[in-house]
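Asker: Let's see this in three dimensions:
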Amino acid sequence: VTSGTNADGSTNYEVATAKDVNFDKVTVGSVVVDKSSNTIKGLSNTTWNGTAVSGQAATEDQLKTVSDAQGETDKFAVKYDKNADGSANYNNITLAGTTA
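Answerer: Below is the predicted model:
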């Protein structure tokens, strides 16, 4: 804390923090950064609106949505047989199911 004098003669107190500080928890609006759980909660970008914002992290909710959609797509994909070494054999596929 440093003190100075304002133009009208009153005292001005200036408070500053160190350049590097450590906090256990920081709340800004509804966003909470918690040191003990290493989490960030209260983000507003929890649903995908189709437009990417560069530099903005995905939430677990968004990743789950993508994972679920990929799982549904995978159900209908052609799957190649595997070679002995585990790589895809692009010359063979095995179809399963019953005919209509």
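Asker: contacts and neighbour counts: CA atoms only from here.
Answerer: OK.
Asker: by contact count, what packs against the longest strand along the chain?
Answerer: Longest strand in the chain, counting residues (DSSP state E): strand 88-93. With contacts taken as 3 or more C-alpha pairs under 8 Å, 6 or more residues apart in numbering; DSSP states H and E, strand 88-93 sits against strand 80-82.
Asker: Show me what the strand it packs on is in contact with.
Answerer: With C-alpha atoms under 8 Å, 6 or more residues apart in numbering as the test, strand 80-82 has contacts from Ala88, Asn89, Tyr90, Asn91, Asn92, Ile93, Thr94.
Asker: Next, the structure of the following sequence, for comparison with the previous one:
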Amino acid sequence: MTTETNEERVRKIIADRKSGYPLLNKDFDWFIQQAERAQELEELNISLSEESRGNFQAASKYKRENACLREALEEIKFQTTFVETSDNVLEAIEQALKGE
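Answerer: Alright, predicted model coming up:
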């Protein structure tokens, strides 16, 4: 197995061609493999971009929901100041507001 990079391989093929050597079948095969790999990576990139976009939209939705829930808890906490409320309820509200 070689540690030759793609760039080194292309440079070698170009240099060989400039020196008058023909393009070998193994070079054709390598170019085809590189094109196929590039296509696979492009498809993966598209798939990951779509997944990322979906994750961003979900995160935005959850942030909005969190804001609504926080607002509701703040209102409940405020309303409990007017009514006798058990310490457990107040503690649960405080923990929820802290994110515990």
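Asker: After superposition, what is the TM-score?
Answerer: TM-score for the superposed chains, counting by TM-score structural alignment, normalised by the length of the first structure: 0.32, backed by 53 aligned residues with a C-alpha RMSD of 4.4 Å.
Asker: still on that earlier bit, and the contacts of strand 80-82 of the first structure as TSV, adding distance to Gly4 of the first structure?
Answerer: Listed next are the contacts of strand 80-82 of the first structure as TSV, based on distance: C-alpha to C-alpha, whole Å:
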residue	distance to Gly4 of the first structure
Ala88	74
Asn89	78
Tyr90	78
Asn91	81
Asn92	82
Ile93	81
Thr94	82
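Asker: Output those residues as CSV; include the columns neighbour count and distance to Gln62 of the first structure.
Answerer: Output for the contacts of strand 80-82 of the first structure, formatted as CSV (neighbours: other C-alpha atoms under 10 Å; distance: C-alpha to C-alpha, whole Å):
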residue, neighbour count, distance to Gln62 of the first structure
Ala88, 14, 30
Asn89, 14, 33
Tyr90, 11, 32
Asn91, 8, 36
Asn92, 12, 35
Ile93, 13, 33
Thr94, 8, 33
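Asker: Report how far apart the opening and closing residues of stretch 72-91 of the first structure are.
Answerer: End-to-end span of stretch 72-91 of the first structure (C-alpha to C-alpha, to the nearest Å): 25 Å.
Asker: again, but for stretch 71-91 of the first structure
Answerer: 24 Å.
Asker: Secondary structure element for the spatially most central residue of the second structure, which one?
Answerer: The residue lying closest to the centre of the second structure (C-alpha atoms, centre = their mean) is Ser52, at 4.5 Å. Element membership of Ser52 of the second structure, judged by DSSP states H and E, is helix 25-79.
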